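A.B. asks: Structure for the following, please:
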Amino acid sequence: MTSPYIVRGKKIVTVSSRGTIENGAMRIENGKVADIGTWERLRKESSDVHVMDYSNYVITPSLVDCHTHLLEYAPTSLYPVTIETHFWAAKAILFHALSSGITALGEQICGHPVCDIPIEAYRKAVLDLPIDISFATASISIGFEKMAHFTSITQSSSVDKTSLNDLELVRMIAEESDYPGENIFINATPANFKENDVPKAGEMIYTLEVLKQIVKTYHKLDKKIGAHVAGEVGIDRALEAGVDVLHHAHGITDELLVKAVQKGVEIVATPMGGTHLKPNSPEEILKMIQLNIPVSISTDAYLPPYKGTSWLPFQNQELRGPDVLMLIAQPAMQLLKRYNYDENEILALLTANPATILGKGNRYGRLEKGLEANFLVSEGIPGLEITQIEKVKKVFFQGRKVIERT
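C.D. replies: Down below sits the predicted model:
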């Protein structure tokens, strides 16, 4: 336990009903926010408490990336790892995420052809790290010429397509899942392979009737289900089946957006890519928010940026990681600002909304009394005003300073 202390900022963007507090301060005790308000008040009421003066900087909740593939697919894609060194690379990747201002992740475990690693090993590997990770267990279909199917339960052993309909296997996957991530792939994915390697990316995997049975299996366990989905047919099928969270939803139409509202779904937008279709544009994200659909922005990292998008600044298809979360979110965030959305509502796309997707909105994602002291000290509001990780000067996780830049 650390001693109580106060942090002071030029302003605190709370992403709560308090809004932005100019010349604000927070009292931190036992890893949580014990009080929050103006510097003037907290200084008077806690005159004997140590002060960390960041009055030249902005304080915000730390970032939450609720759709990533950092532990399973990224190490083998980025480094010459073996099974013995896989988690060395994974922990380096997690540190990079932490240094980018991200203190919570929604990680997908799908099964991987060269990673015969059970979900328990992933959970154990991150237990002592200063980052909160929720795991979505899944089955995955990769759009190679000869389609490849894997599951988090069968690990590196491929399965045939009919096995994906096995409700006993579905139940086993669902029982291990922490949150509605990419639990099923309604369309075959390109994953992070080059376009020529995955000619069947986008192919439909499930019928509506099978999807309904899978959704029912999750709901019987009192769990929500999320799906990788893109294209009108796939999105409509997901909505009809009762999927709770649409991941990507690339190619969603205005009519389907209205249907999403009626069904009460949440959407995890991925402006960098992740499916066979053009990713979510700033204008599309704006439409979702105007319809009051809960939206989170995520990286789906590690991922090659989709070619031919006007809102992405990338010049090549190198795999991009969690360090680009602010960069890929900025076009949508700045568009919302032009439409007069408040900075707290805008920052929720990277903080409170994804924390809610993870089922942890009562723990972090906002700065208010009683919540975990997960926060950033930055040169501006992440995503909206800054995109370079070097401008995130301090990262705090449960009250502990875990990243510091001068």
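A.B. asks: From here on, just use CA atoms for contacts and neighbour counts.
C.D. replies: Noted.
A.B. asks: Centroid-nearest residue for the chain?
C.D. replies: C66 (1.7 Å; C-alpha atoms, centre = their mean).
A.B. asks: For that residue, pull up the helix or strand it's in.
C.D. replies: strand 63-68 (DSSP states H and E).
A.B. asks: Would you do the same for the sequence below? I want to compare the two.
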Amino acid sequence: MMKYMIRGKKLVTVSQLGTLKDGAMVIENGKVAAIGSWEQLKEDYPDSDVIDCSSFVITPSLVDCHTHLLEFAPTSLYPVTPETHFLAGKALLLHALSSGITALGEQICGHPLCDFSKEDYQKAVHDLPLDITFATTSISIGFENLAHFTSITQSRGVTQCDLSDPVLVQMIALESDYPGENIFINATPANFTEKEVPRAGEIIYTLEELQKIVNIYHRLGKRMGAHVAGEEGIKLALESGIDVLHHAHGITDEQIQKAAKQGINIVATPMGGTHLQPNSPEEILNFVEKDIPVSIATDSYLPPYLGTSWLPFQDQALKGPDVLMMIAQPAMRLLKKHHYDENKILSLLTDNPAKLLGKDDVFGRLEVGLEANFLVAEGVPGLEITEIDKIRKVYYKGVKVMERN
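C.D. replies: As a prediction, this is how the structure comes out:
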């Protein structure tokens, strides 16, 4: 039985407890057993081993709920073969872990070079100190000749008509763990350059097709997410009853209000991911002000969109989870300027994405009964720090899995 107490300068719990200055947690068997002030807990647990981090901030670990680390990224970053594909994937996951991320939402789309099933991906990562939730999807890539793939057909391309086939859609829906990019309403640039994907942004589905697909998911008791951007595509998503908008780049104020009324979630990707300018800090503030549950994600590995005022990138080299805090900071600071509490702000990287993954009863907050997935850092991630070397320790289920001196 593993039991210890950890003390911090402050604990940003992202729970009803808010921020606890000079706080502490008791960790037992991988979960938070008690949380409160240091003065109180040292009295209540006088014999507990203490890890003194009283110079640092303790927060929940980060959740990147929209990534492509295991399918698209390895072949884009490394000259892998099928035999070495998952070695590259594990290296990318280790880098995510060192960036303070202990939970991921992965998309399995189908890929011409990856003849792997969802089970292959799950088996490859089952022993890693990470919680990975998989969305099974279909995808349309905006090459001159549109390319369509699905998680079920793997490396074998399909036709545009196949994307709406009810048998195939049901197979995809049954395997999906959460409402990720289950369909791509617009053809995606993926992580290709603009010249390679001239048809990125083209709308793939009719409203009738979308409604039939949404009905299949809902009939199975599943929520459904979509890759979507642009006023026309977002209109289709809203009218068809899709539950989660991934990206929603180019959304109008009227559409934001409609999304709020319909109880839709938004996964904001300030680095890019579609054919349009990504979510600005002001747009993310607007989502929060309308009480839309919003998560910030990287969609990595991805070439950053150049020409925004809030991103520091100078080239389109592919970026990964290590920039999550950096791309989130402009929006997080704007929320702070508008007097939002640091717990509410940090929820965009912790509790909100955990809820999207259907795992908010497991992690995402520092709360009794939840897994002890937390960070020891020099400041609040995203809000006060962006460099990963300022994350000193990463804990997963109470075990220290990363440490920097």
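A.B. asks: TM between them?
C.D. replies: Once superposed, the chains reach a TM-score of 1.00 (TM-score structural alignment, normalised by the length of structure 2), with 405 aligned residues with a C-alpha RMSD of 0.4 Å.
A.B. asks: ok so, going back, which positions within the strand holding C66 of structure 1 qualify as buried?
C.D. replies: 63-68 (16 or more other C-alpha atoms under 10 Å).
A.B. asks: Check stretch 312-322 of structure 1 too.
C.D. replies: Counting neighbours by 16+ other C-alpha under 10 Å, the buried set in stretch 312-322 of structure 1 is 312, 314, 320-322.
A.B. asks: Please, where are all the helices along the stretch 101-250 of structure 2?
C.D. replies: Assigned by DSSP state H, counting those that start in this stretch, the stretch 101-250 of structure 2 shows helices spanning 118-125, 166-175, 207-219, 231-240.
A.B. asks: mind giving me a markdown table with the ones you listed and columns for mean neighbour count and distance to V399 of structure 2?
C.D. replies: Listed next are the helices of the stretch 101-250 of structure 2 as a markdown table, based on neighbours: other C-alpha atoms under 10 Å; distance: least, C-alpha to C-alpha, whole Å:
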| stretch | mean neighbour count | distance to V399 of structure 2 |
| --- | --- | --- |
| helix 118-125 | 14 | 18 |
| helix 166-175 | 18 | 30 |
| helix 207-219 | 18 | 37 |
| helix 231-240 | 19 | 41 |
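A.B. asks: Including distance to Q154 of structure 2, could these go into TSV?
C.D. replies: Output for these, formatted as TSV (distance: least, C-alpha to C-alpha, whole Å):
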stretch	distance to Q154 of structure 2
helix 118-125	9
helix 166-175	11
helix 207-219	20
helix 231-240	25
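A.B. asks: Nearest to F86 of structure 2, out of the ones you listed?
C.D. replies: Among those, the nearest to F86 of structure 2 by C-alpha to C-alpha is helix 118-125 (6.6 Å).
A.B. asks: Give me the mean deviation of that closest one from structure 1.
C.D. replies: Comparison of helix 118-125 of structure 2 with structure 1 after fitting gives an average deviation of 0.7 Å (mean C-alpha distance after the TM-score superposition for structure 1).
A.B. asks: So which bits of the longest strand anywhere in structure 1 are buried?
C.D. replies: Scanning structure 1 for the strand with the most residues, using DSSP state E, yields strand 50-61. Buried positions in strand 50-61 of structure 1, judged by neighbour count with 16+ other C-alpha under 10 Å: 51, 54-55, 57-61.
A.B. asks: which parts of stretch 184-204 of structure 1 are buried?
C.D. replies: 184-193, 198-204.
A.B. asks: so of those residues, which ones are in strands?
C.D. replies: Filtering the buried residues of stretch 184-204 of structure 1 for strands - DSSP E - leaves 184-185.
A.B. asks: returning to what we had before: starting at the chain centroid, how far to the strand holding C66 of structure 1?
C.D. replies: Remark: strand 63-68 of structure 1 is offset 2 Å from the chain centroid, using C-alpha atoms, centre = their mean, to the nearest Å.
A.B. asks: Ok, stretch 335-342 of structure 2 next?
C.D. replies: Using C-alpha atoms, centre = their mean, the offset of stretch 335-342 of structure 2 from its chain centre is 22 Å.
A.B. asks: Which among the helices of the stretch 101-250 of structure 2 is found nearest to L97 of structure 2?
C.D. replies: helix 118-125 (12.9 Å).
A.B. asks: and the closest one, how far out from the chain's middle?
C.D. replies: For helix 118-125 of structure 2, the distance to the chain centre is 19 Å (C-alpha atoms, centre = their mean).
A.B. asks: That one corresponds to what range in structure 1?
C.D. replies: Helix 118-125 of structure 2 corresponds to residues 119-126 in structure 1, going by TM-score structural alignment.
A.B. asks: can you give me the strands in the stretch 301-405 of structure 2?
C.D. replies: 374-377, 391-396, 399-403 (DSSP state E, counting those that start in this stretch).
A.B. asks: looking at the ones you listed, which is buried most?
C.D. replies: strand 374-377 (a mean of 27; mean count of other C-alpha atoms under 10 Å).
A.B. asks: counting contacts, what elements does that strand pack onto?
C.D. replies: strand 50-60, strand 391-396 (3 or more C-alpha pairs under 8 Å, 6 or more residues apart in numbering; DSSP states H and E).
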